[in-house]
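Asks: sequence and computational prediction follow.
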Amino acid sequence: MRTSCAKLVQHGPRGRAGDEVKGERVSEAPESAVPTATPEGGDQPPGEASSGGLEYAWTIATVSQKFGISASTLRTWERRYGLSPSARTAGGHRRYNGADLDRVQLMQQLLDAGIGAQDAAKVVLSLDPAGVAAALVDVAQLDAPTRGALSPELATETLVMAAAQLNVDKIGRTCAQVIQERNVAEAWQEVFAPALDQIGRRSKEGSLPRAAPHLAAQQLAVELGSAVRATRSRTDRGGAVLLASACRDEHWLPMLALQAALAQNGIASTTLGTYVPLEEVAETARLLESKAVFLWASTRQPLHLGPWRPLWNLDPRPHVVLGGPGWGDPAQHELPTGVEFCPTLGGAASLVRDHLD
């Protein structure tokens, strides 16, 4: 899916909405490019050569006409955000090459998607020419209807780019399609978790808007909730399975994913959410007569008996399944009877299902 720099130069810059402008080559004389030694509309004095050493390049007037962006806006992007052409003539006149045109197009598409100019410029400038070309391919796929099953790689890249554009509708539709095409446990491991990790990491690095991780998580939560509601009429009594985060762990999406995975197998469950003390988890399990309790932890949690006494003292004691990286390596600990650890969502769903039979 990645487009190389060589291919970009060979095929020329793309037009609007991801359509390729065929027949344009930097190494030949495209209609929209001028020899740097030839004047065009008075923009360049005769005989002036490009300081970037390019034989042919696009003037700012041509770029403005090509993309429908005023020359003053192009100059503003350069002055405020550093989005400048790669070359200038000896007289200081701007000259854009094919990679520069791709950057301008990507900037325009991100702005059209509703991303602020500063965040959009950060995204564009964080990518090398091959990355910009690949992003344009992704944007073209985002704008086109999705046909057929999404591979995990394409689904992940689609979610990341939709988050970069703050494209709420595309995030939701992609999540819904992934859930429809595969079981939720598989979708979490292969698509949602990797996508959320990339979005969060790139947001911290500054190449994605700060709001991107929150927006992606919220839309995924909506679609997981829809998957649960769609199966509610054919699921068992919800109280038999209780899902909660350990102590003050704030991560709640894995619980929603497990709830949806169980619902796909006809098992209803009750989710307590985050920041619920273990005493309240134990009390809820007692009142609902829960047969299984799933506890997710993404932050470090103790495995010694003390904090868990309220849950261990229940009679009958529900089977407890621990999930998430916060438990460290449970193999190094002696887990109490009736407690199991499973690192994957699918495995946790299977364990819970087994203890309901």
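Replies: Cool, got the structure.
Asks: could you use CA atoms for every contact and neighbour count after this?
Replies: Will do.
Asks: and residue 294, how far from residue 304?
Replies: Residue 294 sits 17 Å away from residue 304, going by CA to CA, to the nearest Å.
Asks: with neighbour numbers in mind, choose between these two.
Replies: With neighbours defined as other CA atoms under 10 Å, residue 294 and residue 304 compare such that residue 294 has more, 26 against 12.
Asks: then that one would be within a strand, right?
Replies: Yes. Counting by DSSP: H, G, I helix; E, B strand; the rest coil, residue 294 falls inside a strand.
Asks: quick check: it vs residue 222, distance?
Replies: Applying CA to CA, the value for residue 294 to residue 222 is 21 Å.
Asks: again with residue 178
Replies: 14 Å.
Asks: do the same with residue 276
Replies: Distance of residue 276 to residue 222, given as CA to CA: 22 Å.
Asks: could you do residue 319 as well?
Replies: For residue 319, the distance to residue 222 equals 29 Å [CA to CA].
Asks: comparing those two, which residue is more hemmed in?
Replies: Neighbours of residue 319 and residue 222, each counted by other CA under 10 Å, are more numerous for residue 319; the result is 21 against 14.
Asks: one more structure, for comparison:
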Amino acid sequence: MLGITLQGEVPEPSLPVAAVARRLGVAPATLRTWDRRYGLGPRDHTTGRHRRYNPDDVARLELMQRALLRGASPAEAAEYALKAHAEPEVPAPKKEVPDSSMLAKGLGRAALAMDTPSVQQLLIEAIEADGVIACWDRVVRPVLTAVAGRWAHSGACVEVEHLLNECVLAAMIAATPLLTSARNPRPVLLSCAPEERHSLPLYVLRAALARRDVGTQMLGAALPADALAAAVRRTAPAAVVLWAQLPRYGDPGVFEQVPRMRQKTRMFGCGPGWASVQLPGQVQRLDALAEAVDQIEAVVVGVRK
């Protein structure tokens, strides 16, 4: 009987519109629109009463939001949410091969909502669809560029950029296979130029090389020149790759400090920070990560047949 709670029965907790909107990272007006257009409002709402969402109502909205993040239209997402909540076996609406632009849009929405699980899942889908380089170039970079633009314009979204960077770093590490027997007996040493802290592209490069069975040694961000020299002496790498994101850190003099070893070590300047400088003759410039993977593989192990 409506309006009556049986003795011993605990009533389900309910939330107002504002609380549900905060939970989902959307505006309250969006929830009202979903209710009006698609019937995804609270079940017990009647005219003249404030909307209050019970756990089942919120679960349907969360299903709709997940479908939206994967590129479904609002109508498709609402239909999925209504059906899937009644029939759990209904699969989420998504393409068999996710479209990069749709994944990028979904990633942007999830990052702005600070929805870490969805960000992580979308990165996994992008890597599975096209690999780590395509994920970086077609999905991650457009979102990072948009977030950086918003920060430059208004000073907002620093927290979004940090969350996205951490999620991408975790995804690239997870996508890097552990090599027990690399094709190259001497490693490829990966490092940022001194003072350069934008190391995320190096993790993408390491993952892509590992997927081709090319072994690397990651030294990460802002490695001092003397530490780089010490690492080269200790590991005798087949190649040294120095990443520079910003031009002020692209100092070609750092290559002159790399010690000459008995076995030849190839050197590469990778990233946009080297674009406007004259590199020493023994250093090869690599502008794009896809090019870098091919060139490094060819140098240290030969072209794969």
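Replies: On my side now, so go ahead. None of these values were measured; they are calculated from a predicted model.
Asks: could you pull out the strands for the first structure?
Replies: With DSSP state E as the criterion, the first structure has strands at 34-35, 56-57, 87-88, 94-95, 241-245, 270-273, 292-296, 319-323, 339-341.
Asks: so the second one corresponds to what in the second structure?
Replies: Against the second structure, there is no aligned range for strand 56-57 of the first structure (TM-score structural alignment).
Asks: need the residue closest to the centroid of the second structure.
Replies: Residue closest to the mean C-alpha point of the second structure, counted by CA atoms, centre = their mean, is residue 168 at 3.3 Å.
Asks: not counting sequence-adjacent ones, nearest residue to that one?
Replies: Leaving out its chain neighbours, the residue that sits closest to residue 168 of the second structure by CA to CA, 6 or more residues apart in numbering is residue 123, at 7.2 Å.
Asks: and the counterpart of that neighbour in the first structure, what does it touch?
Replies: Aligned against the first structure by TM-score structural alignment, residue 123 of the second structure finds its counterpart in residue 175. Contacts for residue 175 of the first structure (CA atoms under 8 Å, 6 or more residues apart in numbering) come out as 159, 219, 220, 223.
Asks: ok, now which ones touch the equivalent of the third one over in the second structure?
Replies: In the second structure, the residue paired with residue 220 of the first structure is residue 168, using TM-score structural alignment. Under the criterion of CA under 8 Å, 6+ apart, the neighbours of residue 168 of the second structure are 120, 123, 140, 200.
Asks: quick one: which of the residues you listed is nearest residue 53 of the second structure?
Replies: Proximity of the contacts of residue 168 of the second structure to residue 53 of the second structure (CA to CA) peaks at residue 120, which lies at 27.5 Å.
Asks: separation between the closest one and residue 83 of the second structure?
Replies: In terms of CA to CA, residue 120 of the second structure sits 25 Å off from residue 83 of the second structure.
Asks: do residue 255 of the second structure as well
Replies: Distance from residue 255 of the second structure to residue 83 of the second structure, by CA to CA: 61 Å.
Asks: which of these two has more neighbours?
Replies: Higher neighbour count among residue 255 of the second structure and residue 83: residue 255, with 21 against 15, using other CA under 10 Å.
Asks: for the residue mapped onto the more buried one from the first structure, which non-adjacent residue is closest in space?
Replies: Alignment note (TM-score structural alignment): residue 255 of the second structure maps to residue 308 of the first structure. Of all residues not flanking residue 308 of the first structure in the chain, residue 278 sits nearest, at 7.0 Å (CA to CA, 6+ apart).
Asks: cool, and residue 317 of the first structure?
Replies: In space, and not counting its chain neighbours, residue 317 of the first structure is closest to residue 311: 7.3 Å by CA to CA, 6+ apart.
Asks: these two touch, right, that neighbour and residue 282?
Replies: Yes. Here residue 311 of the first structure lies in contact with residue 282, judged by CA atoms under 8 Å, at a distance of 4.8 Å.
Asks: can you count the residues close to the corresponding residue of the second structure for residue 245 of the first structure?
Replies: Here residue 245 of the first structure is matched to residue 192 in the second structure, going by TM-score structural alignment. Applying other CA under 10 Å, we find 30 residues neighbouring residue 192 of the second structure.
Asks: how much space is there between the nearest residue to residue 192 of the second structure once chain neighbours are set aside and residue 268 of the second structure?
Replies: Spatially, and ignoring its direct neighbours in sequence, residue 192 of the second structure is nearest to residue 243 (4.5 Å; CA to CA, 6+ apart). Taking CA to CA as the measure, residue 243 of the second structure and residue 268 of the second structure are separated by 9 Å.
Asks: so which of these two has more stuff around it?
Replies: For the pair residue 243 of the second structure and residue 268, the greater number of neighbours falls to residue 243 (31 against 22), based on other CA under 10 Å.
Asks: so who does the more buried one touch?
Replies: For residue 243 of the second structure, the contact set (CA under 8 Å, 6+ apart) comprises 190, 191, 192, 193, 196, 199, 202, 269, 270, 271, 273.
Asks: again, only this time at 7 Å
Replies: For residue 243 of the second structure, the contact set (CA atoms under 7 Å, 6 or more residues apart in numbering) comprises 191, 192, 193, 269, 270, 271.
Asks: verify the contact between the last one and residue 285 for me.
Replies: By that I understand residue 271 of the second structure. No. With contacts counted by CA atoms under 7 Å, residue 271 of the second structure stays clear of residue 285, the gap being 8.3 Å.
Asks: who has more neighbours, those two?
Replies: Legend: neighbour count by other CA under 10 Å for residue 271 of the second structure and residue 285, higher for residue 271 (24 against 20).
Asks: what do we get in the first structure for that one?
Replies: Under the alignment (TM-score structural alignment), residue 271 of the second structure pairs with residue 324 of the first structure.
Asks: now which residue in the second structure aligns to residue 339 of the first structure?
Replies: Using TM-score structural alignment, residue 339 of the first structure pairs with residue 283 in the second structure.
Asks: what about that match, neighbour count?
Replies: Count around residue 283 of the second structure with other CA under 10 Å applied: 17.
Asks: quick one on the thing from earlier: reformat the strands of the first structure as JSON lines; add distance to residue 330 of the first structure.
Replies: As requested, these are exported to JSON lines (distance: least, CA to CA, whole Å):
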{"stretch": "strand 34-35", "distance to residue 330 of the first structure": "67"}
{"stretch": "strand 56-57", "distance to residue 330 of the first structure": "61"}
{"stretch": "strand 87-88", "distance to residue 330 of the first structure": "58"}
{"stretch": "strand 94-95", "distance to residue 330 of the first structure": "61"}
{"stretch": "strand 241-245", "distance to residue 330 of the first structure": "17"}
{"stretch": "strand 270-273", "distance to residue 330 of the first structure": "23"}
{"stretch": "strand 292-296", "distance to residue 330 of the first structure": "14"}
{"stretch": "strand 319-323", "distance to residue 330 of the first structure": "9"}
{"stretch": "strand 339-341", "distance to residue 330 of the first structure": "7"}
